[in-house]
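Peer 1: No sequence on hand, only this structure:
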């Protein structure tokens, strides 16, 4: 009885009926809440983009050229090109429109958050969210127009066929599931898959990975926000730093050699494992108290834990350090197209001392916005191939759907046990491949 009283009191603080959530029920709601509106926007964006991408993929074999390398490299690179292609029902244009809708989904989520915070008369977060939205729009519509399209070395040597499309799709399902569980984004596996297995230039792999990160975030975050596992205030505050870092990284990526990018990717992943291993036996953080900034921003919260069948309350510490690391995370995301969920989860879990479920779900929400901040630059540079990004996006969305259903019933320790081997394997593969001594 005492557990139920504590659970009820804690969940009332976040406006969630405890028994309905712990039993997997939704319960009646008198009106559409802010979190429900955000969840619907994410679900709607995912559905529209998936329908458009599938329509374009089904039309493609009916047109001259089919699934060829020439068709792969011949695609619309601007919004005007896409609109012109839609007038003649060009499959590439339909697929590109679906990818644009996917990129726009986290942007719409940020815009909706302004309305949510305004309705709550939370003026601090209205300002913070408006700044994040301004950075996103500036990156997509202004900074993206300043770059020049180009094809990387080896682009015309790519082998492309229906079998490759199917294999990329199947591999992306696994990447989406793992990414949604541990808050890393699908890029952690997509980049090694595309570069090592399918021999794509890393520029194209990173471009597809940017799309996979947005797909993982949008596909999984809808369920996490609806189930109150995500801390919207923590996510929005930290997105200030990640979006600025992502724009910086996207520009820097055009100045570095592909091999060096692979080595940097692997080393960063290996470094990020250390604090996770140290905390492997810890299920929930203890003795954490809000610092002054966390108290002022009201970053503490609570979430219903179906595995423990109770409601977990938590506070946040070392907020300035977490914000600084988020800029680094954004820089890595824009540089390598991986979502930088590793740094986000580590910063929130180890530095800010959030429970790992909150860290991973909040990271999932944030990685889509971080990736969207650099997606416009990658698209304008011609590094997002629609015929590669399309099967990646569809597979990631399906995998993220399954992962989001699994996470609420898992323990925090189990999530860390999944996190570690995935990171180690991907890191070693990318370092070896970047040095030219990979296994493939």
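Peer 2: It's in. Just so it is clear, the structure is predicted and the values come from calculations on it, not from any experiment.
Peer 1: use CA for all of it now, contacts and neighbours both
Peer 2: Noted.
Peer 1: elements contacting the helix or strand encompassing residue 244?
Peer 2: Using DSSP states H and E, residue 244 falls within helix 232-253. Helix 232-253 sits against helix 123-141, helix 319-336, helix 356-380, with contacts defined as 3 or more C-alpha pairs under 8 Å, 6 or more residues apart in numbering; DSSP states H and E.
Peer 1: Could you grab the helix/strand/coil label for residue 77?
Peer 2: Secondary structure, DSSP: H, G, I helix; E, B strand; the rest coil: residue 77 is coil.
Peer 1: repeat for residue 287
Peer 2: Residue 287 - assigned by three-state DSSP - is coil.
Peer 1: Can you tell me what sits against the helix holding residue 244?
Peer 2: 125, 128-129, 131-132, 135-136, 139, 261, 297-299, 322-324, 326-336, 362-363, 365-366, 369-371, 373-374, 377-378 (C-alpha atoms under 8 Å, 6 or more residues apart in numbering).
Peer 1: ok, second structure coming up, stack it against the first:
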């Protein structure tokens, strides 16, 4: 008599299948942990190499006769051939630019490494998703807008660079990096107002320096967050499909809008992003969240160790398609304003997709560097990233981000929200007033 193959499996076969499934899951977690460690070290290594090169360039600049005051802020290489020529002549601005290029390349290398990690897991879906993100990044870096003019760079003519200016920008950037790493916004949310309001830098160049600050915040803080298993790398990689595409769109739009309009848009966006957080000020963890069909299909649910609560926190993900759409808008804002659009990334993950706030902020930090890198090539080619301004920004942001990454796991979600709100509101008001021509510090 032939046994019906569609009937129930014997208990021994069920046990064997369950054991095989558990073994596969354990192996996948082991690969995840190894990939997180490797990616964490890549981010940290890129940050350290970049910082070392920038420091050498800055030291060489200050050792020159007359110091930094004799070097024009508006004269620097912003194409690869010019960079190579400057390096061969041992020019200080060229050394600083090389350090900035290494920093920009760090999130790109992280994406490429993620492809290998997902391939080792035999996860074809995420290999394709991550490969698409990498191709978008490479397109931006090598085929983005290459237009610039002497009139464009003449906006830097009035900017007087000195050791005091360097120190003040550095100190302000440390604070920006600390706050940015805690609340997942990137340093740009404070760097743009700092450079435009306090130092009178044209907003296009402030945004260019801010793009660097966003990458520095992301790389500096994400290294620790990834290794500590707080970041959800699958959520980050999937949503980066939308943010990188949006960032390229925003970077092209930036050249079409007046500086005052950018300032007003900047402020209004920040105010709107703060409203949902105000109504959730006391929430520690989201409750009653169930995976939607897309989150279940992409295996987005996960867990993280919460040092403040003293336990492993499991969570699921919902409204994923809406979150993906909001991430495209976040990318447009990032490319347009150079702020990393972390406020919208945190908003989408915390309020819409219902991830725990710590996961939202750390995953935002993980993503903002890639989003910024997608538009960095365009800003670099335009000459919108002056190295004498970007150098103290990058160094200060890196230091602040490393400090902030050590603090986040010890803080409650309530405290993080209390830090988030006043920073956003104050910055938004300043930028709206400045955009209207009635602000100024």
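Peer 2: Looks like it arrived, so ask away. Every value quoted in this text rests on a predicted model; they were computed, and no experiment measured them.
Peer 1: now the contacts of helix 232-253 of structure 1: which count as buried?
Peer 2: Among the contacts of helix 232-253 of structure 1, the ones that count as buried by 16 or more other C-alpha atoms under 10 Å are 125, 128-129, 132, 135-136, 139, 261, 299, 322-323, 326-336, 362-363, 365-366, 369-371, 373-374, 377-378.
Peer 1: All the helices of the stretch 1-150 of structure 1, residue numbers only.
Peer 2: Counting by DSSP state H, counting those that start in this stretch, one finds helices in the stretch 1-150 of structure 1 at the ranges 2-13, 18-22, 34-59, 69-73, 79-87, 91-119, 123-141.
Peer 1: for those helices, which one sits closest to residue 414 of structure 1?
Peer 2: helix 18-22 (19.0 Å; C-alpha to C-alpha).
Peer 1: what packs against that closest one?
Peer 2: Checking 3+ C-alpha pairs under 8 Å, 6+ apart, helix 18-22 of structure 1 ends up next to helix 2-13, strand 301-305.
Peer 1: what's the angle between the longest one and strand 301-305?
Peer 2: Here helix 2-13 of structure 1 points in a direction 130 degrees away from that of strand 301-305 (axes from the mean of the first three to the mean of the last three C-alpha atoms, to 10 degrees).
Peer 1: host element of residue 416 of structure 2?
Peer 2: helix 413-435.
Peer 1: residues making contact with stretch 395-411 of structure 2?
Peer 2: 47, 51, 54, 169-182, 187, 213, 216-218, 220-222, 224-225, 306-308, 358.
Peer 1: What range does the helix holding residue 244 of structure 1 cover in structure 2?
Peer 2: When structure 2 is aligned by TM-score structural alignment, the counterpart of helix 232-253 of structure 1 is residues 233-254.
Peer 1: quick one: that stretch to structure 1 mean distance?
Peer 2: Stretch 233-254 of structure 2 differs from its equivalent in structure 1 by a mean of 0.2 Å after superposition (mean C-alpha distance after the TM-score superposition for structure 1).
Peer 1: Show me which residues of that stretch are buried.
Peer 2: 233-252, 254.
Peer 1: ok, now stretch 298-316 of structure 2?
Peer 2: Going by 16+ other C-alpha under 10 Å, stretch 298-316 of structure 2 has these buried residues: 300, 301, 302, 303, 304, 306, 315, 316.
Peer 1: Distance from the chain centre to stretch 247-260 of structure 2, please.
Peer 2: Remark: stretch 247-260 of structure 2 is offset 19 Å from the chain centroid, using C-alpha atoms, centre = their mean, to the nearest Å.
Peer 1: for that stretch, how far is the first residue from the last?
Peer 2: Using C-alpha to C-alpha, to the nearest Å, the end-to-end distance of stretch 247-260 of structure 2 comes out at 20 Å.
Peer 1: how close does the residue nearest to the spatial centre of structure 2 get to residue 431 of structure 2?
Peer 2: Closest residue to the average C-alpha location of structure 2: residue 368 at 2.0 Å, with C-alpha atoms, centre = their mean. Computed as C-alpha to C-alpha, the residue 368 of structure 2 to residue 431 of structure 2 distance reads 21 Å.
Peer 1: same deal with residue 223 of structure 2?
Peer 2: 31 Å.
Peer 1: again, but for residue 100 of structure 2
Peer 2: Taken as C-alpha to C-alpha, the span from residue 100 of structure 2 to residue 431 of structure 2 is 27 Å.
Peer 1: can you check residue 369 of structure 2 too?
Peer 2: Distance of residue 369 of structure 2 to residue 431 of structure 2, computed by C-alpha to C-alpha: 23 Å.
Peer 1: and what of residue 264 of structure 2?
Peer 2: Counting by C-alpha to C-alpha - residue 264 of structure 2 and residue 431 of structure 2 are separated by 6 Å.
Peer 1: Mind listing the shared neighbours of the two?
Peer 2: In contact with both residue 264 of structure 2 and residue 431: no residue, using C-alpha under 8 Å, 6+ apart.
Peer 1: okay, the two: which has more neighbours?
Peer 2: residue 431 (26 against 19; other C-alpha atoms under 10 Å).
Peer 1: so that one touches residue 194, yeah?
Peer 2: No. Counting by C-alpha atoms under 8 Å, residue 431 of structure 2 stays clear of residue 194, with 10.3 Å between them.
Peer 1: Contacts only, for the closest residue to residue 131 of structure 2 other than its chain neighbours.
Peer 2: Spatial nearest neighbour of residue 131 of structure 2, chain neighbours left out: residue 115 (6.5 Å); criterion: C-alpha to C-alpha, 6 or more residues apart in numbering. Residues near residue 115 of structure 2 by C-alpha under 8 Å, 6+ apart: 126, 127, 130, 131.
Peer 1: could I get these as CSV with distance to residue 274 of structure 2?
Peer 2: Supplementary listing: these in CSV, determined by distance: C-alpha to C-alpha, whole Å:
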residue, distance to residue 274 of structure 2
126, 32
127, 35
130, 31
131, 33
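Peer 1: among those, which two are most distant?
Peer 2: Farthest pair in the contacts of residue 115 of structure 2, by C-alpha to C-alpha: 126 and 131, 8.1 Å.
Peer 1: I'd like the distance between residue 196 of structure 2 and residue 74 of structure 2.
Peer 2: Taking C-alpha to C-alpha, one finds residue 196 of structure 2 at 16 Å from residue 74 of structure 2.
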